[in-house]
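Undergrad: Structural data only, the sequence is not supplied:
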């Protein structure tokens, strides 16, 4: 039976590209498939990015017969076998939201993916170059890779396309930051629908309706996903939160108490590092905010 990869999921159908010698046969038409009932009975749902075994049916369509082991799995957005998580946040319109950026980073760290922060709409920040540089410096100091782009001028697009070569990446981030516009520049002829920003609400319309892998022409595939304005922590244990703040690690291992929450315990090296300016105020404040949010959710559920 042939092996393939799901490149799109829509209205109960899975669109599968064949795999030839381990590589996606991009020149071949995708096969429209349904999932076998046994998968549903087992509580298994195929995801975009899944490598699968499928069978062809008499009507030229197919049936997903088996889902091969996943290297990674994201819940929001639902994508499998992603190597790189590209988090897009705009410099302006909407204004940069570091709280939301840190929340996305927590989820990506928990998923085990490699994050890449891309700051978009550089062309709108003519008078805010210094602020953008400070954000870039903050996250690079923590150990994250940060790029700055402008879909209007094309600045940074070639560098980003090279970075995405040879892997499946997921594009996510705050709604209205220009994901579709940037993808249109990365993939000529793609013509994804783009949405205008609501200046009154400060957020964009959700223009992306389903998850789909797009070939960017260099062995890389990008999953464009619905925009999100919020995330929850239901799939993450509160005791796992500090591990998702990578700059805490070297300090946390020397805390006085095992299982330190890094909020109030004496001898907490993370608190000492924050007080000494070695951990950014915004990052520590967001850690406390997320910790309390998670505690509140656990009590409600």
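TA: Everything's here; your move. From a predicted model like this one, the values you see are computed outputs, not experimental measurements.

Undergrad: Only C-alpha atoms from now on, for both contacts and neighbour counts.
TA: OK.

Undergrad: Pull out the buried positions in stretch 138-146.
TA: 138, 144, 146 (16 or more other Cα atoms under 10 Å).

Undergrad: In three-state terms, label the first one for me.
TA: If I follow you right, that is residue 138. Following DSSP: H, G, I helix; E, B strand; the rest coil, the label given to residue 138 is helix.

Undergrad: May I see the buried residues of stretch 138-146 organised as a markdown table, with distance to residue 269 added?
TA: Listed next are the buried residues of stretch 138-146 as a markdown table, based on distance: Cα to Cα, whole Å:
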| residue | distance to residue 269 |
| --- | --- |
| 138 | 20 |
| 144 | 22 |
| 146 | 27 |
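
Undergrad: hold the first one in mind and look at this next one:
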């Protein structure tokens, strides 16, 4: 059947738009927008654990800052955050069921601005960064004097990552009853990094707790150095698994499989004196592929004055022309420890 009539012969499509039937489909015809709801009713929490897409979040029991009570909430990320990494230490905004009751699930709708961000890569050739911890104030590098043998360059890498992130480094050397730690610690004496020493069943817990008070401290270290043992001593309820060193390979077995934030309370202290301890899985390598040369140089503050005097574009390598580092070694301005620091710097820059 034709829609045309004799009167339409001159312009058969004159009123086509008026006769076109448009089927209602509000969902399909709704204009798209990138604006997200403000979630004015959201509450703030801190990420303390991550497990297969579910996040443990600590939120205040009451909006009153004087009320120190807290509760644990389980949350999932909102769809708009699917490309945003959410890690231990993040402060996030939650909506939905934030009661913390068994079976309840809230939703993370926003990640607050981070003060610091600790990152690593799989290896030095990998430019893709892995976000480890957010909002940490300090990094406690746990290293053994022996069994497993301490690795200077691994500690150098930790220091570079800490300085690059704007985090204060600390060193705890364990198993000092097995070997003299002084030759190893001499490599870092010029950096003035605080050092804690411990022997078997003799941890300087009071000193370490004092350094943790009011701070968020991420613990890092090679597998088998005693990191989990130290955390269990500081936070008895943590019950972190403790591994052993393989007598054949001399390597530690991975025991901490995921990162977790734990409250470190000082006995008979107020809540303001408590700190946060973030335990991370033990690693045998720490890639710095995401760190720029400037970031690496920030990790060697003891060499900063010499580096600033180098000619523009200096690579700071041994074959670099007029490099102040070479001149300082030749003139005896740097002792054996300083020369070793230069060697570590050059290996990392390569």
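TA: Ah, there it is. The structure presented is a predicted model; accordingly, all values stated were derived computationally and were not measured.

Undergrad: quick check, nearest of the buried residues of stretch 138-146 of the first structure to residue 60 of the first structure?
TA: The nearest member of these to residue 60 of the first structure, counting by Cα to Cα, is residue 146 at 44.8 Å.

Undergrad: hang on, the earlier thing: for the buried residues of stretch 138-146 of the first structure, which one is nearest residue 163 of the first structure?
TA: Nearest to residue 163 of the first structure among those, with distances taken as Cα to Cα, is residue 146, at 11.4 Å.

Undergrad: what residues are up against the residue in the second structure that that closest one lines up against?
TA: Alignment note: residue 146 of the first structure maps to residue 195 in the second structure; criterion TM-score structural alignment. Residues near residue 195 of the second structure by Cα atoms under 8 Å, 6 or more residues apart in numbering: 170-173.

Undergrad: mind listing which of these are in strands?
TA: 170-173 (DSSP state E).

Undergrad: need the contact list for the spatially most central residue of the second structure.
TA: The second structure has residue 133 as the residue nearest its centroid, 2.2 Å off, counting by Cα atoms, centre = their mean. Applying Cα under 8 Å, 6+ apart, we find residue 133 of the second structure in contact with 87-90, 117-119, 218.

Undergrad: Of these, which is the most crowded?
TA: Using other Cα atoms under 10 Å as the neighbour test, the contacts of residue 133 of the second structure are led by residue 218, with 28 neighbours.

Undergrad: Could you report the distance from residue 323 of the second structure to residue 55 of the second structure?
TA: 50 Å (Cα to Cα, to the nearest Å).

Undergrad: How about residue 78 of the second structure?
TA: To residue 55 of the second structure, residue 78 of the second structure is 12 Å away according to Cα to Cα.

Undergrad: Among those two, which residue is more densely surrounded?
TA: residue 55 (25 against 14).

Undergrad: Is that one in contact with residue 72, as I believe?
TA: No - look at residue 55 of the second structure against residue 72 with Cα atoms under 8 Å: they stay out of range, at 10.0 Å.

Undergrad: now the contacts of residue 195 of the second structure in CSV, with neighbour count and distance to residue 238 of the second structure?
TA: Putting those into CSV (neighbours: other Cα atoms under 10 Å; distance: Cα to Cα, whole Å) gives the following:
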residue, neighbour count, distance to residue 238 of the second structure
170, 21, 22
171, 22, 21
172, 24, 19
173, 22, 21
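
Undergrad: can you name the two of those that are farthest apart?
TA: Pairwise distances across the contacts of residue 195 of the second structure peak at 10.0 Å for 170 and 173 (criterion: Cα to Cα).

Undergrad: what's the longest helix belonging to the first structure in contact with?
TA: In the first structure, taking DSSP state H as the definition, the longest helix is helix 281-300. Contact with helix 281-300 of the first structure is made by 98-99, 102-103, 233-234, 237-238, 241-242, 245, 263, 274, as judged by Cα under 8 Å, 6+ apart.

Undergrad: now the residues you listed: which count as buried?
TA: Buried among the contacts of helix 281-300 of the first structure by 16+ other Cα under 10 Å: 99, 102-103, 233, 238, 241-242, 245, 274.

Undergrad: Can you flag which of these belong to helices?
TA: 99, 102-103, 274.

Undergrad: Pick the one among the residues you listed closest to residue 228 of the first structure.
TA: Checking those one by one against residue 228 of the first structure (Cα to Cα), the nearest turns out to be residue 103, at 11.5 Å.

Undergrad: Just tell me what that closest one corresponds to in the second structure.
TA: Using TM-score structural alignment, residue 103 of the first structure lines up with residue 157 in the second structure.

Undergrad: ok, which stretches of the stretch 201-350 of the second structure are helices?
TA: Along the stretch 201-350 of the second structure, counting by DSSP state H, counting those that start in this stretch, helices occupy 205-212, 227-234, 293-298, 304-308, 324-330, 336-349.

Undergrad: Aligned counterpart of residue 66 of the first structure in the second structure, please.
TA: Aligned partner of residue 66 of the first structure by TM-score structural alignment: residue 110.

Undergrad: For residue 55 of the second structure, list the residues it contacts.
TA: For residue 55 of the second structure, the contact set (Cα under 8 Å, 6+ apart) comprises 47-49, 74-76.

Undergrad: no no, residue 235 of the second structure
TA: 262-265.

Undergrad: how about 10 Å then?
TA: By Cα atoms under 10 Å, 6 or more residues apart in numbering, residue 235 of the second structure lies in contact with 229, 262-266, 277.
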